[in-house]
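> This is a predicted model, with the sequence first.
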Amino acid sequence: MTRIAIPEDSLFGLANLPYGVFSTPGTAPRVGVRAGDSVVDLAAALGDDVFSASSLNPFMAQGHARWVEVREQLLDLVAGDVPSAAVHPVDAVTMHMPFEVADYVDFYASEHHASNLGRLFRPDSEPLMPNWKHLPVGYHGRAGTVVPSGTDIVRPSGQRKGETAPTFGESRRLDIEAEVGFVVGADSPLGGPVSVDDFSERVFGVVMVNDWSARDIQAWEYVPLGPFLGKSFATSISHWVVPLLALEAARVATPMQDPEPLPYLQEKNPWGLDLSLAVSWNGQVVSRPPYREMYWSPAQMLAHMTVNGASSRTGDLFASGTVSGPAKDQRGAFIELTWGGKEPVTVNGEPRTFLADGDEVSITATAPGPAGARIGFGEVTGRILPAR
């Protein structure tokens, strides 16, 4: 038996215990939980074959009561002695995609981000479109190009606006979007909307998201139907899924919503979250977006996503959209941070606007836990490769 030593200041202590999928040399991917600097093999530790699967989907599909039961088991297990064969150093395992993505939806829930882009794109008009404060604006993305942290990102090519006619070539304005993603665990039937009050019964956990964006391709294609090739080439997520059950201490009120949302979007106890993000560009932190500033909550996003009767499935991923705050150094996309490329930021001594080949971006986050603890989400990282 092994007693896992977890430092008091660990972001992966008993208050967290995030889930992921890992393998060791010569073994198949399986579900584990991170405790300090160790990964606990849940199939070996709990004797349950659902954790022998190569994704979290079978476990998530068991529903909220089962998630609560397993978390209680894990708190007891990790606080005591764990079978030695079930414990692996985190730097000795290979991490994999944590869940199979069923559908992917991306929202646009930050008033600061939406207002900044409105000022950039429509300087002579109101920053926000008339619908923005009445519903969480979003679009359906491409589930098949959601990739795990550490996957290299090939620079996309596509049509761009030219002086007299469109041109084709590699994106010259490649960008990031620092986002927070929510993973649906318990599905809902076709024709059955999910109430804001049922959010915690349906959503299993939270991941970090980088929604890579080709701004020049996006600018030419998005009217009138919205994002397409400028977004669909890659979306990166973190390896660790922090259970929603670990985030009660991180709950805060959302900003005041005016006008009052329609009844199906009204929350008695809003699901704002006090997450502190950090965006690193080639190893240098260039932005610290605060998620607590997000105008629309994830419960409102899920309610709006299903209010028309659309079903949700185990493994659905919906993301917040770019997280941005009121200050310049809180902007979660480089198009905002550099004001459309007109105000370069200094990265390792060089003025930079958009991503160059070889650049690496890493997004991390922490949140408050109980009794003064901090909870970590790991990181979502990607490096840019030349266009093919």
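Looks like it came in fine. Remember, it's a predicted structure, so these values are computed and weren't measured experimentally. Numbering: from 1, shown residues only.
> make it CA atoms for all contacts and neighbour counts henceforth
OK.
> Let me know the secondary structure of Val285.
Following DSSP: H, G, I helix; E, B strand; the rest coil, we place Val285 in the strand state.
> What is the neighbour count of it?
Number of residues near Val285 (other Cα atoms under 10 Å) recorded here: 15.
> I figured it hits Thr346, correct?
No - with contact defined as Cα atoms under 8 Å, Val285 does not count as touching Thr346 (10.7 Å).
> Can you verify Ser200 is assigned to a strand?
No - counting by three-state DSSP, one finds Ser200 to be helix, located in no strand.
> Return the distance of it relative to Phe182.
Separation of Ser200 from Phe182 (Cα to Cα, to the nearest Å) stands at 11 Å.
> higher neighbour count, those two?
Each of Ser200 and Phe182 has its neighbours counted (other Cα under 10 Å); Phe182 has more, 27 against 17.
> so the nearest residue to the more buried one once chain neighbours are set aside is in which element?
Excluding its sequence neighbours, the residue lying closest to Phe182 (Cα to Cα, 6 or more residues apart in numbering) is Val206, at 4.7 Å. If you go by DSSP states H and E, Val206 is part of strand 203-210.
> Next, the angle from the top helix by length along the chain to strand 203-210.
Scanning the chain for the longest helix, with DSSP state H as the assignment, gives helix 64-79. Angle, helix 64-79 to strand 203-210, by axes from the mean of the first three to the mean of the last three Cα atoms, to 10 degrees: 70 degrees.
> What is the subsequent helix or strand relative to helix 64-79?
Past helix 64-79, the next helix or strand by DSSP H and E is strand 81-82.
> elements contacting that following strand?
Contact here means 3 or more Cα pairs under 8 Å, 6 or more residues apart in numbering; DSSP states H and E; on that basis strand 81-82 packs against strand 2-3.
> Name the next helix or strand downstream of the strand it packs on, please.
strand 19-23.
> for the host helix or strand of Ala44, packing partners?
For Ala44, the element it lies in under DSSP H and E is helix 42-46. If contacts are counted by 3+ Cα pairs under 8 Å, 6+ apart, helix 42-46 sits against strand 30-35.
> Helix 64-79 and the strand it packs on, what's the angle between them?
Going by the same axes, to 10 degrees, strand 30-35 makes 60 degrees with helix 64-79.
> Put this next to the previous one:
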Amino acid sequence: MGFVRVGIIGCGTVGTGTAKLLIQNADLIKKKTGIEFKLVKVADIDWERKREFEVPKELRTTDYKEVIDNSDVVVELVGGKTFAKKVILEALEAGKCVVTANKHLLAEEGKEIFEEAKKRNLFIGFEASVGGGIPVIKALREGLAGNKILNILGILNGTTNYILTRMFEENLDFETALKEAKEKGYAEADPSLDIDGWDAAHKIAILAMLAYGGYLDFNDVYVEGIRNVDKLDVELGKELGYTLKLLAIAKKVDSEVEVRVHPTFIHSEEALAKVSGVYNAVMIEGDFVGKTMFYGQGAGSHPTASAVVADVIDAGRFLLCSSKVLPPVNWEEGELKVRKNFYSRYYLRFDVPDKPGVLAKIANVLADYNISIASVLQKEMVCKIAGREGETIVPLVILTHKAFEEDIQNALKEIQKLPVVVDKPVLIRVEEEAY
């Protein structure tokens, strides 16, 4: 039987849930693991605000150093980069194992933190940084360690998934769906990190580093949010058999990796397309295991606390077994080379006059860039738009076969200059198993 002291720095939503779980389920954890985990200190700058669980007064402090000094495992739940990084590095320098949920910090500056932990042979856990209570990081580090990871596709942000679900199911426009998400507490007052794709980008960057074993410069991650998604495209995509999701993608392509986040059409019969509301899901394909899928609540006090405590338990086992800890990422592989010229299918929408010859003009430009058309949809009787000079302007949708991103972008620049194209073309990438 062992004894491990745990301290928490930051008692917001997740910190409160973590404290509650460690106290409320202490006997259960001891019974299952054979280790007694004792919460000794919780630091926060404001103990006056109301919380869903009241941390016992004798455990409270406003001095984070007191937590580091009195703990074997330090749990950082402050968030942000500057102070959180200081806390983690000080804890490691003091010889303490660390658990964090800080996706922002690890995605952008993880190398320094992981190297420090490796140098001191200390455990660092970060399961809660991706997917809330979904054990996807443990799966990559342990369960799938024998596999070459071919690709990762993830719905990693509940706010955007809720918005797109409501647009798909109820034909809401983006602003209406966002307002509803705020009213239900699914979106922050300032939802920029979510709807502009940065939250999902931080998460897929962490997964890519774990999967492919090297440092990733976060600036190389392609990020596009859902702020400009038009309900017309959601509806047209539905008619074509697709569901729109904000998809986080990591793929190994020869010696390069693609790491990107953007609105993506998925065939409506595929499992990821059926993930609705605020739920998250990650599909990982390995060369031996094939496709595996992890599904659950991607945020919230209790699911995230569950992931934090799972790491605390692993840290306790490491301390009491005195084993050598392996680094989370094999940094000896060096920096991952990121491929920015994606190879994908594309949904393209052009607003054009309803008259002969228009499709031919657009198709000729696409052909010049070796872009092959898979199908065409024009909904003149359903989606008429008032046009210039009395013309009837209709949406013309073209689905392409796989093409390179650079070719698509160059073709669209030329097509936009055509007199028959009224507005800026809409581009949405398509991920489909059949291609």
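The structure has been received and is ready for your questions. Owing to the predicted nature of the structure, the values given are computational and were not obtained by experimental measurement.
> What does the TM-score come to for these two?
Comparison of the two superposed chains (TM-score structural alignment, normalised by the length of the first structure) gives a TM-score of 0.25, and 159 aligned residues with a Cα RMSD of 6.7 Å.
> Next, the buried residues of the biggest helix by length in the second structure.
As assigned by DSSP H, the longest helix anywhere in the second structure is helix 301-321. Buried residues in helix 301-321 of the second structure, counted by 16 or more other Cα atoms under 10 Å: 301-313, 315-319.
> Can you name the next helix or strand after it?
Counting by DSSP H and E, the next helix or strand C-terminal to helix 301-321 of the second structure is strand 343-353.
> next structured bit after that next one?
Scanning forward in sequence from strand 343-353 of the second structure by DSSP H and E, the next helix or strand is helix 358-368.
> Thr165 of the second structure and Ile155 of the second structure, how far apart?
For Thr165 of the second structure, the distance to Ile155 of the second structure (Cα to Cα) stands at 12 Å.
> the more surrounded of these two?
Ranked by neighbour count (other Cα under 10 Å), Thr165 of the second structure and Ile155 place Ile155 first, with 28 against 24.
> Asn250 of the second structure against Glu256, yeah?
That one is not Asn; residue 250 of the second structure is Ala. No - counting by Cα under 8 Å, Ala250 of the second structure sits too far from Glu256 to count as a contact (10.5 Å).
> ok, those two, which is more surrounded?
Taking neighbours as other Cα under 10 Å, Ala250 of the second structure and Glu256 compare with Ala250 leading, 25 against 14.
> Surely that one is in a strand?
Yes - when three-state DSSP is applied, Ala250 of the second structure is found to be in a strand.
> could you measure it against Glu115 of the second structure, distance?
Taking Cα to Cα, one finds Ala250 of the second structure at 23 Å from Glu115 of the second structure.
> and what of Val223 of the second structure?
In terms of Cα to Cα, Val223 of the second structure sits 27 Å off from Glu115 of the second structure.
> When the two are compared, which one has more neighbours?
Val223 (19 against 15).
> hang on, that one packs against Val259?
No - using Cα under 8 Å, Val223 of the second structure makes no contact with Val259, being 9.0 Å away.
> Which residue ranges of the stretch 151-300 of the second structure form strands?
222-223, 242-253, 256-267, 279-286, 290-297 (DSSP state E, counting those that start in this stretch).
> Which of the ones you listed sits closest to Val40 of the second structure?
Ranking the strands of the stretch 151-300 of the second structure by their distance to Val40 of the second structure (criterion: Cα to Cα) puts strand 290-297 first, at 28.6 Å.
> Buried residues of the closest one, list them for me.
The neighbour-count check on strand 290-297 of the second structure (16+ other Cα under 10 Å) flags Tyr295, Gly296, Gln297 as buried.
> any idea how far Gly290 of the second structure is from the nearest residue to the first one once chain neighbours are set aside?
Residue nearest to Tyr295 of the second structure in three dimensions, not counting chain neighbours: Ala281, with 4.3 Å by Cα to Cα, 6+ apart. Look at Ala281 of the second structure and Gly290 of the second structure: by Cα to Cα, they are 16 Å apart.
> Likewise for Ser375 of the second structure?
30 Å.
> Could you do Lys203 of the second structure as well?
Lys203 of the second structure is 22 Å from Gly290 of the second structure, where distance means Cα to Cα.
> again, but for Arg317 of the second structure
Note on Arg317 of the second structure: its distance to Gly290 of the second structure, by Cα to Cα, is 31 Å.
> Same question for Lys20 of the second structure.
In terms of Cα to Cα, Lys20 of the second structure sits 38 Å off from Gly290 of the second structure.
> Let me see the contact set for Ile385 of the second structure.
Going by Cα atoms under 8 Å, 6 or more residues apart in numbering, Ile385 of the second structure touches Thr392, Ile393, Val394.
> For the last one, what is the enclosing helix or strand?
It refers to Val394 of the second structure. strand 392-400.
> quick one: that strand to helix 358-368, angle?
Strand 392-400 of the second structure runs at 30 degrees relative to helix 358-368, counting by the same axes, to 10 degrees.
> Tell me the helix or strand right after strand 392-400 of the second structure.
Moving toward the C-terminus from strand 392-400 of the second structure, the next helix or strand (DSSP H and E) is strand 403-404.
> what packs against that following strand?
Under the contact definition 3+ Cα pairs under 8 Å, 6+ apart, strand 403-404 of the second structure sits against strand 343-353.
> same for the strand it packs on, what does it pack against?
Here strand 343-353 of the second structure touches strand 392-400, strand 403-404, strand 426-431, going by 3+ Cα pairs under 8 Å, 6+ apart.
> now Thr159 of the second structure: how far from Asp194 of the second structure?
From Thr159 of the second structure to Asp194 of the second structure the distance is 7 Å (Cα to Cα).
> Compare these two (neighbour count), which wins?
Thr159 (25 against 22).
> Would you mind pulling up the elements that the longest helix of the second structure packs against?
The helices and strands touching helix 301-321 of the second structure, judged by 3+ Cα pairs under 8 Å, 6+ apart, are strand 2-9, helix 13-24, strand 35-43, strand 73-76, strand 97-100, strand 124-125.
> Quick check: which of those is nearest to Glu285 of the second structure?
Nearest to Glu285 of the second structure among these is strand 124-125 (23.3 Å), distances taken as Cα to Cα.
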